[in-house]
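Asks: Sharing a model prediction with you, sequence too.
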Amino acid sequence: MAHTKMSRLPKLAIAVAGCISLFALTACGGPAQQEDSKTSGTVTLLGYSAVVQDNYQKAVIEPFEKKYPDITVEYVPGDNAAKMLGTLRSEKDSPRTDVVIMDTSVAETGVKEGLFDELTPEKVPNVDNVVDQGVTKGGYAATFDSYVMLYNKEKVDKDPTSWKALWEAPDQSVALDAAPDIQGISLQRIVSEMQNKDYKTDSKDAVKELSKLAPKVSSWAPSPSSYQAITDGGVSYATGWNARAQLFSDESPDALGVATPDEGTVFQINTVNMTKNSKHKEATQTFIDYALSTDAQKAFSEQMYYAPTVKDVKLNDDASKRVVQPGSDALLEMDWSWIAEHRDAWTEDWKREVIQ
């Protein structure tokens, strides 16, 4: 038996040595790691979870990987922008994330903290095609989403055309996401417009008007969501974001109605940024350039009803009817950078005067 063990040792040593010598290329039988280049590598994308991830995968990532078969995009889901910012902070010195898509007001904090590299037209030509509204202090816009009214078609006789429907609703029949949620912030902006007031300098009357909603509201933080509250029939009215609202309306066409009232709406903006110290800069820039292409923007808009952020996108008839696009008369100006600086003050106004 001793002789048998000794005879095996040289073979074992040769096998180990061979594995070590080939490790960098084959990882001892595992797939070879692709070097970062414009056409090869692995890109790790941090973005919103659930339906956003599913639809972005179908509309953008899968066609991209077909066009660039040697680049793999790994999508890491995040619950919300604040948590994603926390992830980026925790891995600042050695990022695992290469690219992130998140709300611009939170992304701006990341810019100020030096978490991102600048995207230039030399490396990402399509940044020059982003519409003016999509060039923000938090980066270049990857998606636009509009603030909408939700209503239960079985409880509401006529399709609402005005935000005033929230104030005219029966008591305890409305679900609203209060500030600091950006839905509440967006509603306050719209109320100022309805009053012909400057939302930055004269917000007291808007807060006073919002306080009149208190008897109407059954929940200031609907769970699991305002969309579910409507489809379940728990409330008659709510607010939400167009992209998800349109998807859920398709799933529950007899229950969930979606309206952009006549007084207008605002865009929520998600920007795309490349992390500083990314280990896959070349492949990441190739992906971002594709994400900002007219093909990708058209595909995602028609898949999930986000508005395109770049010029010259021609949507099909269905998407055109269901998406508020840049330049629309329905859009109200919204300075999200200013909002980020004053959000805490607005939230205190809500806590003190609106939520009862």
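Replies: Cool, got the structure.
Asks: from here on, contacts and neighbour counts on C-alpha atoms
Replies: OK.
Asks: so Tyr75 sits in a strand?
Replies: Yes - under DSSP: H, G, I helix; E, B strand; the rest coil, Tyr75 sits within a strand.
Asks: For it, give me its contacts.
Replies: 44-47, 53 (C-alpha atoms under 8 Å, 6 or more residues apart in numbering).
Asks: Format these as a markdown table; extra columns: neighbour count and secondary structure.
Replies: Output for the contacts of Tyr75, formatted as a markdown table (neighbours: other C-alpha atoms under 10 Å; DSSP: H, G, I helix; E, B strand; the rest coil):
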| residue | neighbour count | secondary structure |
| --- | --- | --- |
| Thr44 | 19 | strand |
| Leu45 | 22 | strand |
| Leu46 | 24 | strand |
| Gly47 | 24 | strand |
| Gln53 | 17 | helix |
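Asks: tell me which of those residues is nearest to Pro125?
Replies: Leu45 (19.7 Å; C-alpha to C-alpha).
Asks: dump the residue contacts of the closest one.
Replies: Applying C-alpha under 8 Å, 6+ apart, the residues contacting Leu45 are 73-76, 97-101.
Asks: Now the buried members of the residues you listed.
Replies: Buried members of the contacts of Leu45, scored by 16 or more other C-alpha atoms under 10 Å, are 73, 75, 97-101.
Asks: Just send those residues back as a markdown table, with secondary structure and distance to Ala142 too.
Replies: Formatted as a markdown table, the buried ones among the contacts of Leu45 follow (DSSP: H, G, I helix; E, B strand; the rest coil; distance: C-alpha to C-alpha, whole Å):
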| residue | secondary structure | distance to Ala142 |
| --- | --- | --- |
| Val73 | strand | 16 |
| Tyr75 | strand | 15 |
| Thr97 | coil | 17 |
| Asp98 | coil | 15 |
| Val99 | strand | 12 |
| Val100 | strand | 10 |
| Ile101 | strand | 7 |
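Asks: Below is structure B, check it against A:
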Amino acid sequence: MKSVIQPFMKANPDIKVNYYGVQNAATSLGNMRAQRDAPQVNAVIYDLSVAKIAKEEGLVAELDTSKTPNYADLFDIGKELGAAAIPLTYDTLTLIYNSKAFPTPPVSWEALWDKKQAGKVVLPAQGGGDIQAIVLTIIANRLAGEEDYKKTIDPGVEKLVELAPRVQTWEPKPDAYTLIANGTATVSIGWNARSQFYFDQTEGRLNSIAPAEGTASQINVISAIEKASEAEATQTFINYAIGPEAQAAFAKAMFYAPTNKKAEVDEATAKRIPMMDPAQQEKLIKVDWMTIGDMRDDLLQPWRRKIIPAGR
């Protein structure tokens, strides 16, 4: 966020921005609920499925798009909630792997099921799983021959049950990226943006790839908090954050795909962002994030009741 906040404050010296990181979107939602009558923050960045819940509960404000002109230049992906939750970044789920264990990069999600990697696979499913587990369920379902996850996820669940005995841990500490980088494990899943950070930090010991079968996007949105103070300053910041300069800065610093069509991203950076690859764009697995919130329990319950227990 430094690459966006500092230039914003330089251009708007009368506005000070403080950024507070939280564990995940569920934590953000809990904070908004607790502060409903007296919000302590002005804006929130979280994923689209949780934003839907926040909007339904009246926790976020609908911005005036005439005062956020950059909104008109955004791609359509993630705009389902309009100006109540504005697309800020696009990320994708990738295979992350130890480059020494894989001299030839794995090209398929099936690498997770490779018997040679038994006991060396880690899957982040703390507390029974979150958005990564949801996306992996949808991907496993497709690998098992069922493309419509709304119809049934049973084939995907069975495929993950098959994988479970080969999983080293469901709660990688401190995280999957670290275990892959230090060789404790060889293959896992992770978000591309974070993976690229670790690629640089580990001098390539950890690498990532968007598999040949395609992957799914994760959409982070930004919302103004209902009843919060400094509404005008908040709107000014949000408009800046979705503008082409800030979006290019997000891509350069953090390897998120820009949500603004006018953002200019250099070629070297674009090559490290799957959603900027035309071939991956064509194979992008469509996820209806507006229904994922309603399906969340149905998608995660099998992790708690079947998948994780099968690995014990």
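Replies: Cool, got the structure. Predicted model only: the values in this text are computed from it and were never measured.
Asks: Quick check: TM-score for this pair?
Replies: The TM-score (TM-score structural alignment, normalised by the length of structure 2) is 0.92; 300 aligned residues with a C-alpha RMSD of 1.5 Å.
Asks: circling back: dump the buried ones among the contacts of Leu45 of structure 1 into TSV; add distance to Gln228 of structure 1 as well.
Replies: Compiled in TSV, these are given as follows (distance: C-alpha to C-alpha, whole Å):
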residue	distance to Gln228 of structure 1
Val73	31
Tyr75	26
Thr97	32
Asp98	34
Val99	31
Val100	28
Ile101	25
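Asks: Determine which two of those residues are furthest apart.
Replies: Every pair of those checked by C-alpha to C-alpha; the farthest is Val73 and Ile101, at 13.5 Å.
Asks: what's the mean distance for the longest strand seen in structure 2 versus structure 1?
Replies: The single longest strand within structure 2, with elements called by DSSP state E, is strand 86-98. Following the fit onto structure 1, the mean deviation recorded for strand 86-98 of structure 2 is 0.8 Å by mean C-alpha distance after the TM-score superposition for structure 1.
Asks: in structure 1, what residues pair with that strand?
Replies: Alignment of strand 86-98 of structure 2 against structure 1: residues 140-152, by TM-score structural alignment.
Asks: In which helix or strand does the aligned residue in structure 1 for Phe197 of structure 2 reside?
Replies: Under the alignment by TM-score structural alignment, Phe197 of structure 2 pairs with Leu247 in structure 1. Taking DSSP states H and E as the definition, Leu247 of structure 1 sits inside helix 242-251.
Asks: that older thread, contacting residues for the match of Phe197 of structure 2?
Replies: 304-305.
Asks: any idea how far it is from Ser301 of structure 1?
Replies: 12 Å (C-alpha to C-alpha, to the nearest Å).
Asks: Then Ser7 of structure 1?
Replies: Separation of Ser7 of structure 1 from Ser301 of structure 1 (C-alpha to C-alpha): 66 Å.
Asks: Among these two, which residue is more densely surrounded?
Replies: Ser301 (26 against 11; other C-alpha atoms under 10 Å).
Asks: name the element whatever residue of structure 2 lines up with the more buried one belongs to?
Replies: Taking TM-score structural alignment, Ser301 of structure 1 has Ala251 as its aligned residue in structure 2. Assigned by DSSP H and E, Ala251 of structure 2 belongs to helix 244-254.
Asks: so whichever helix or strand comes after that helix corresponds to what in structure 1?
Replies: Note on helix 244-254 of structure 2: by DSSP H and E, the next helix or strand toward the C-terminus is helix 267-270. Helix 267-270 of structure 2 lines up with residues 317-320 of structure 1 when matched by TM-score structural alignment.
Asks: hmm, back to that, what's the mean distance for the helix holding Leu247 of structure 1 versus structure 2?
Replies: Mean deviation for helix 242-251 of structure 1: 0.6 Å (mean C-alpha distance after the TM-score superposition for structure 1).
Asks: Would you mark the buried spots in that helix?
Replies: Buried, per 16+ other C-alpha under 10 Å, within helix 242-251 of structure 1: 242-246, 248-249.
Asks: Going along the chain, name the strands of structure 2.
Replies: Counting by DSSP E, the strands of structure 2 are 43-47, 60-61, 86-98, 121-122, 167-169, 187-191, 206-209, 217-225.
Asks: Show me the contact partners of the fifth one.
Replies: Strand 167-169 of structure 2 is touched from outside by 118-124, 185, 311, with contacts defined as C-alpha under 8 Å, 6+ apart.
Asks: from those residues, which is closest to Pro103 of structure 2?
Replies: Taking these together and measuring to Pro103 of structure 2 by C-alpha to C-alpha, the closest member is Ala185, at 15.0 Å.
Asks: residue contacts, Ile238 of structure 2?
Replies: By C-alpha under 8 Å, 6+ apart, the contact set of Ile238 of structure 2 is 68, 222.
Asks: distance of it from Ile45 of structure 2?
Replies: 10 Å.
Asks: what do those two both touch?
Replies: Contact criterion C-alpha under 8 Å, 6+ apart; residues shared by Ile238 of structure 2 and Ile45: Ile222.
Asks: how far out from the middle of the chain is the match of strand 86-98 of structure 2?
Replies: Relative to its chain's centre, stretch 140-152 of structure 1 lies at 10 Å (C-alpha atoms, centre = their mean, to the nearest Å).
Asks: about what we covered before: what about the match of helix 267-270 of structure 2, how far off from structure 2?
Replies: Looks like 1.2 Å for stretch 317-320 of structure 1 (mean C-alpha distance after the TM-score superposition for structure 1).
Asks: re the thing from before, got the buried residues for the longest strand of structure 2?
Replies: For strand 86-98 of structure 2, the neighbour count (16+ other C-alpha under 10 Å) marks 86-98 as buried.
Asks: Ala248 of structure 2 contacts Lys261, doesn't it?
Replies: No - counting by C-alpha atoms under 8 Å, Lys261 is not a contact partner of Ala248 of structure 2; they are 10.2 Å apart.
Asks: With neighbour numbers in mind, choose between these two.
Replies: Ala248 (26 against 15).
Asks: ok, of the buried residues of strand 86-98 of structure 2, which one's closest to Pro244 of structure 2?
Replies: Among these, and counting by C-alpha to C-alpha, the member closest to Pro244 of structure 2 is Leu88, at 11.1 Å.
Asks: Which residues are in contact with the residue nearest to Glu74 of structure 1 when sequence neighbours are not counted?
Replies: Excluding its sequence neighbours, the residue lying closest to Glu74 of structure 1 (C-alpha to C-alpha, 6 or more residues apart in numbering) is Thr44, at 4.7 Å. Contact analysis of Thr44 of structure 1 by C-alpha under 8 Å, 6+ apart lists 73-76, 96-99.
Asks: Please repeat the previous calculation with a cut-off of 7 Å.
Replies: With contacts defined as C-alpha atoms under 7 Å, 6 or more residues apart in numbering, Thr44 of structure 1 is in contact with 73-75, 97-99.
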